[in-house]
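In: everything below, folded, please.
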Amino acid sequence: MKLFCVFICVFILTSCKYFNVKKTSSEAILKEELQTFNWNDVDEYPSFSVCDSLSLKEDRKGCFQAVLTIHIWEFLKRENLVVTKDIHDTILLEFQVDKSGNLLLIDAEIDSLTVQEIPNIKSLLNESLDSLPEVFPAIKRGQQVTTKFELPIIINVN
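Out: From the prediction side, this is the model:
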């Protein structure tokens, strides 16, 4: 029986390597975290103060897009655009909201007829952004981040 107890004690002492804790470096943890990180999604979309009362992420996104669309549409409406041909076009605007909340028009896909009839359409679109209310940037994991998004604007001028 003593031999058995000694054998068990020796076995336990030699098997301690199974109880060693594997040390993981912070770089390895970061690398693993970055692989599982979805870079194409944010926790909170860019927002205006009128959208703050909404709690659902998709509702806030829809509110942001609606406020931006209405603002641009009303600006263009006040410009009293005069054209020789009717324009029924969907302009695809690409925006960027940086970490500071600055909204920038990156690109605009505009039909050639629309550009022919309204040659200053891009400058008008940029001007419309100057009078926007304060934009709050997108948030990812508690940090303000730069985001890009596309927004279609329908132009109907008769």
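
In: from here on, contacts and neighbour counts on C-alpha atoms
Out: Will do.

In: quick one, strands of this protein?
Out: 87-97, 103-109, 138-140, 143-145, 147-157 (DSSP state E).

In: which residues sit against the last one?
Out: The one in question is strand 147-157. 65, 69, 73, 81, 83, 86-98, 137-138 (C-alpha atoms under 8 Å, 6 or more residues apart in numbering).

In: and for the first one?
Out: Contact partners of strand 87-97, identified using C-alpha under 8 Å, 6+ apart, comprise 46, 102-111, 113-114, 137-138, 146-158.

In: what about residue 109, neighbour count?
Out: Using other C-alpha atoms under 10 Å, the number of residues around residue 109 comes to 12.

In: quick revisit: next, format the strands of the chain as JSON lines and append distance to residue 6.
Out: Output for the strands of the chain, formatted as JSON lines (distance: least, C-alpha to C-alpha, whole Å):
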{"stretch": "strand 87-97", "distance to residue 6": "71"}
{"stretch": "strand 103-109", "distance to residue 6": "75"}
{"stretch": "strand 138-140", "distance to residue 6": "58"}
{"stretch": "strand 143-145", "distance to residue 6": "58"}
{"stretch": "strand 147-157", "distance to residue 6": "66"}
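
In: now the other sequence, so there's something to compare against:
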Amino acid sequence: MKQIAVFLLCFMLASCQYFDIEKTSSDAILKKELKTFNWKELDSYPSFKTCDSLQSKLDAKQCFETTLANHISSKLQEKTIIVTQDINDTIMLSLLISEKGALLINAIEIDSITTLEIPEIKHLISESLNTLPTIYPAIKRGQQVKSQFKLPIVLQVN
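Out: Presented below is the predicted three-dimensional model:
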């Protein structure tokens, strides 16, 4: 009987380590979660109402960029632009869409010849962006977030 009691006592003392609960702080959990995020990828890209019905993330992104480029192009085509030489340029727009859906221009990269021929080109582009339909912001993990991207605009004036 003493042997069984000694055995149970040793067993209980040795098994106490299995009952220890490792406490994890909320900071440790947060750090671990943050390491698993892919911060460069969004759950859904910014969109217009016309692009909301698309299921594929790639199709929705392409729809947004195409709609935006077409809107800018149509607004530029409405203007009468007179030049002394033919222009065939690609304008790079660096855009930021806030978590509220507001579109801001970070930078516009334009060739110097285009700027000389059409000095008001930046103003025309800014003006065309002011008439955009409502933009729905990008979403990451169920939250509306800021997103930044570059949009090429091909400009051909003959």
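
In: which residues touch residue 118 of the first structure?
Out: Counted by C-alpha under 8 Å, 6+ apart, residue 118 of the first structure has contacts 81, 83.

In: okay, it and residue 79 of the first structure: tell me how far apart.
Out: To residue 79 of the first structure, residue 118 of the first structure is 11 Å away according to C-alpha to C-alpha, to the nearest Å.

In: next one: residue 127 of the first structure
Out: Counting by C-alpha to C-alpha, the gap from residue 127 of the first structure to residue 79 of the first structure is 11 Å.

In: same deal with residue 105 of the first structure?
Out: For residue 105 of the first structure, the distance to residue 79 of the first structure (C-alpha to C-alpha) stands at 19 Å.

In: which stretch of the second structure lines up against the longest helix along the first structure?
Out: Longest among the helix segments of the first structure by residue count, using DSSP state H, is helix 57-78. Aligned using TM-score structural alignment, helix 57-78 of the first structure spans residues 57-78 in the second structure.

In: of residue 127 and residue 79 of the first structure, give the one with the bigger neighbour count.
Out: Using other C-alpha under 10 Å, the more surrounded residue of residue 127 of the first structure and residue 79 is residue 127, with 14 against 9.

In: so residue 124 of the second structure touches residue 76, yeah?
Out: Yes. Between residue 124 of the second structure and residue 76 there is a contact under C-alpha atoms under 8 Å: 6.9 Å.

In: grab the most central residue of the first structure for me.
Out: residue 147 (3.9 Å; C-alpha atoms, centre = their mean).

In: in contact with the residue in the first structure that residue 135 of the second structure lines up against, which residues?
Out: Taking TM-score structural alignment, residue 135 of the second structure has residue 135 as its aligned residue in the first structure. Contact analysis of residue 135 of the first structure by C-alpha under 8 Å, 6+ apart lists 46-49, 101-103.

In: one more time with 7 Å
Out: Listed by C-alpha atoms under 7 Å, 6 or more residues apart in numbering, the contact set of residue 135 of the first structure reads 46-48, 101-102.

In: over to residue 77 of the first structure?
Out: With C-alpha under 7 Å, 6+ apart, residue 77 of the first structure has no contacts at all.

In: against residue 157 of the first structure, how distant is it?
Out: Separation of residue 77 of the first structure from residue 157 of the first structure (C-alpha to C-alpha): 9 Å.

In: residue 141 of the first structure now?
Out: For residue 141 of the first structure, the distance to residue 157 of the first structure - C-alpha to C-alpha - is 43 Å.

In: out of these two, which sits in the busier spot?
Out: Neighbour comparison, residue 141 of the first structure and residue 157: the larger count goes to residue 157, with 17 against 9 (by other C-alpha under 10 Å).

In: before we move on, the earlier item: ranking the strands of the first structure by burial, who's on top?
Out: Neighbour counts (mean count of other C-alpha atoms under 10 Å) averaged over each of the strands of the first structure peak at strand 138-140, with a mean of 19.

In: which helices and strands sit right next to it?
Out: strand 143-145 (3 or more C-alpha pairs under 7 Å, 6 or more residues apart in numbering; DSSP states H and E).

In: what about the strand it packs on, how far off from the second structure?
Out: With mean C-alpha distance after the TM-score superposition for the first structure, strand 143-145 of the first structure departs from the second structure by a mean of 0.4 Å once superposed.
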